[in-house]
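*Asks:* task: produce atomic coordinates for the following.
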Amino acid sequence: MTLFDGITERVIETPRLNVNILERVGDSPQTPADRTVVLIHGNVSSSLFWQELMQDLPSDLRVIAIDLRGYGGTEHAPLDATRGVRDFSDDVFGALQALGIETAHFVGWSMGAGVIMQYALEHPVLSLTLESPISPYGFGGTRRDGSRLTDDDAGTGGGAANPDFVQRLIDHDVSDDAPTSPRSVFRSGYVAPGFQTENEDVWVESMLTTSTATGNYPGDSVTSANWPGFGAGDIGVLNTMTPGHFDVSGIADLAEKPPILWVHGTLDAIVSDASFYDLNNLGKLGIVPGWPGDEIAPPQPMVTQMRDVLERYSTGGGQVTELSLDGVGHTPHLERPAEFRHGLLTVIGYVGPAAHPAPPTEAVIIRSAD
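*Replies:* Below is the predicted model of the structure:
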């Protein structure tokens, strides 16, 4: 069974599409906004990844995990990537309106962090927890200041997906017999080396809910005269995060600045200043041939870009806390649940009977800017 004890799912009908959500048994629809937490998953995953955290959060909170379109039990409607991640954020807004939730605390993981940053540009939020967030300037193809390397975003978008990985999603492959199987990708990309979990089968099943229909994962591409020979397309998941379509750096200039928690691991293979999913970095390492050099195709400094934008947010009066977890990969909420839980409860200002003491301080590095 993929649903854990105390977790239920249901489909919400909205004017946009049918949205699947996970909830906890006993959570009250009358819970006030300041005790409501909305969880948004990342790429090639679903709300199933949040279940351990949902079980562990205090019972007097209302916790909702939403499947984005093309994932989990939500409709597999195509994505207009020219809108960036706005199709995703508009879907989330529609689902919350159907539930009667005007605002809440938002937690976004990886691509989901990009979705909630976009959401915050358009709707009021009480706090943002950004877990292993995509850069505010998209995935790949930018310099530190967010400027694009090429006009066609060469090396980014749908063409960057590994075709064998896509085929294994289609085949519902649960094996670990190749580096491109979803299970192997989970072990090498989602978590730090050596991490063990008794729920790996559930996480793999979650990955396998990813729709590969036209307009979903990974998306289309176009031929490019720039290395490595392809550019971003206009439909599908990976194209929503290309720099020509995606830029949420404007959060630094929000007039009303909710508190932000930024959680990331030092061994994140996906979101990094030297990401193993960045074609320019793979070219620099000699894995992808023909790399034209740092002047033309430098690796994207994803973590540095996030820090720069959050420093601007802080300078403008926002409260930012950085939680950097040594030895952790792309999924801090799975790998270091106690630290993640404590950070989340702190940023939402939770005070209650289930507010546990902080974990040992040597396990985390926290920087806070006022």
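
*Asks:* every contact and neighbour count from this point should use C-alpha atoms.
*Replies:* Fine.

*Asks:* where do the helices sit along the stretch 1-150 of the chain?
*Replies:* Along the stretch 1-150 of the chain, the segments classed as helices by DSSP state H, counting those that start in this stretch run 51-56, 86-98, 111-122.

*Asks:* run this one through as well so I can compare:
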Amino acid sequence: MTLFDGIVARMVKTPRLAVNILERSGDDPATPEERTVVFVHGNVSSSLFWQEIMEDLPGDLRAIAVDLRGFGDSETAPVDATRGLRDFADDLRATLTALHLNSVHLVGWSMGGGVVMQYALEHPVRSLTLQAPVSPYGFGGTRRDGSRLTSDDAGTGAGGANADFVARLAAGDTSADAATSPRSVLRSSYVSPEYATAQEDVWVASMLSTKTGEDNYPGDSVTSTSWPGFAPGGRGVLNTMAPKYFNVSSIVDIVVKPPILWVHGTADAIVSDASSFDLNQLGKMGIIPGWPGDDVAPPQPMVSQTRDVLEAYRAAGGGVIELQIEGAGHAPHLERPGVFRRALLQAIGYIKPANEAAPPTEAIILKSED
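*Replies:* Presented below is the predicted three-dimensional model:
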């Protein structure tokens, strides 16, 4: 009941693990790579979230969505957080290799945006579409220039996960009885308050496919002498984005620069300059006691960091388009599917860009209220 009409699932065997992918039943496996689009989901989700946009793409494109390890129906394998997001990026490479694909268009959402940026550091890519991506400097614990606040990244990683949310994930809770239930978190954090859909049960099922534990979500943590008293361990999903393990700002320096589309909403509760998932922001708001102040523990300016790195990417010769969608939350492809689809088709060169006169290295900011 979670697969939409025309969407099929199959398991791809790789030397690393068995990976579940979604495809459209009518797509031609012989479709050229320049017309192949691969979607990578974010944290606490799966490929199921991509089905609507996959259905809406033109029929002469090939659309593939991948389940990362420990999510969806892919094999559950430990996540080595000390490698940042490389376990996921390496799994993606193994999957594409098994599908006889080398250079395709990659679309990454949230954590998946970090995965595809990590992938692009080591492998050829035709284009990158980053939807509400994790900052190139990781999640939490950095100043605007990417410098780390503490030597152990206090306040980032698995220790910041809500224990009741994790327990409800593990129990398969489909209710909206508590603010920490997956359905309630979907409504409050993944999308804007105005979003409504008949597919909510599918999105919740996708969230509940997350494998929990210290090797997967959220991971392990260690104590810290710095506020708020914990730091990331070396295992599990949330620790992969701790700044000591994850930093893809060197994407600026890759020689062959794929064009980048950056899509984000102004009402994003997760990735923003005042994220409600950033422990320092919660301390500043008085939700977590003992916050030592902006000089010691400032909130991470996530969107500003991404803009800075992509501006440097543009200055180094790469093409960048920023699409800022007014009022959209963390999932613009769900909330503004027409706007997202049009921008994606432009990014992959399927239709002409909105501003044909702009040189490929010009920074174009499109603000949409559609």
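
*Asks:* for the residue nearest to the spatial centre of the second structure, which non-adjacent residue is closest in space?
*Replies:* Most central in the second structure under Cα atoms, centre = their mean is Ser110, positioned 2.0 Å from the mean C-alpha point. Closest residue to Ser110 of the second structure apart from its sequence neighbours, by Cα to Cα, 6 or more residues apart in numbering: Pro133 at 4.0 Å.

*Asks:* what residues does stretch 20-35 of the first structure touch?
*Replies:* For stretch 20-35 of the first structure, contacts defined as Cα atoms under 8 Å, 6 or more residues apart in numbering pick out 6-12, 47-48, 54-55, 59-67, 72-74, 101-105, 126, 348, 350.

*Asks:* which among the residues you listed count as buried?
*Replies:* The neighbour-count criterion (16 or more other Cα atoms under 10 Å) marks 7, 9, 11-12, 47-48, 54-55, 59, 61-67, 72-74, 101, 103-105, 126, 348, 350 among those as buried.

*Asks:* next, the contact list for Gly189 of the first structure, please.
*Replies:* Applying Cα under 8 Å, 6+ apart, we find Gly189 of the first structure in contact with 268-270, 329-330.

*Asks:* what does Leu267 of the first structure give?
*Replies:* Contacts for Leu267 of the first structure (Cα under 8 Å, 6+ apart) come out as 192, 326-330.

*Asks:* still on that earlier bit, roughly how far apart are the residue nearest to Ser110 of the second structure and Leu323 of the second structure?
*Replies:* 13 Å (Cα to Cα, to the nearest Å).

*Asks:* and these two? which has more neighbours close in?
*Replies:* Pro133 (29 against 20; other Cα atoms under 10 Å).

*Asks:* how close does the more buried one get to Met302 of the second structure?
*Replies:* To Met302 of the second structure, Pro133 of the second structure is 9 Å away according to Cα to Cα.

*Asks:* over to Ala328 of the second structure?
*Replies:* Ala328 of the second structure is 17 Å from Met302 of the second structure, by Cα to Cα.

*Asks:* please identify the deepest-packed of the helices of the stretch 1-150 of the first structure.
*Replies:* Highest mean neighbour count among the helices of the stretch 1-150 of the first structure (mean count of other Cα atoms under 10 Å): helix 111-122, with a mean of 25.
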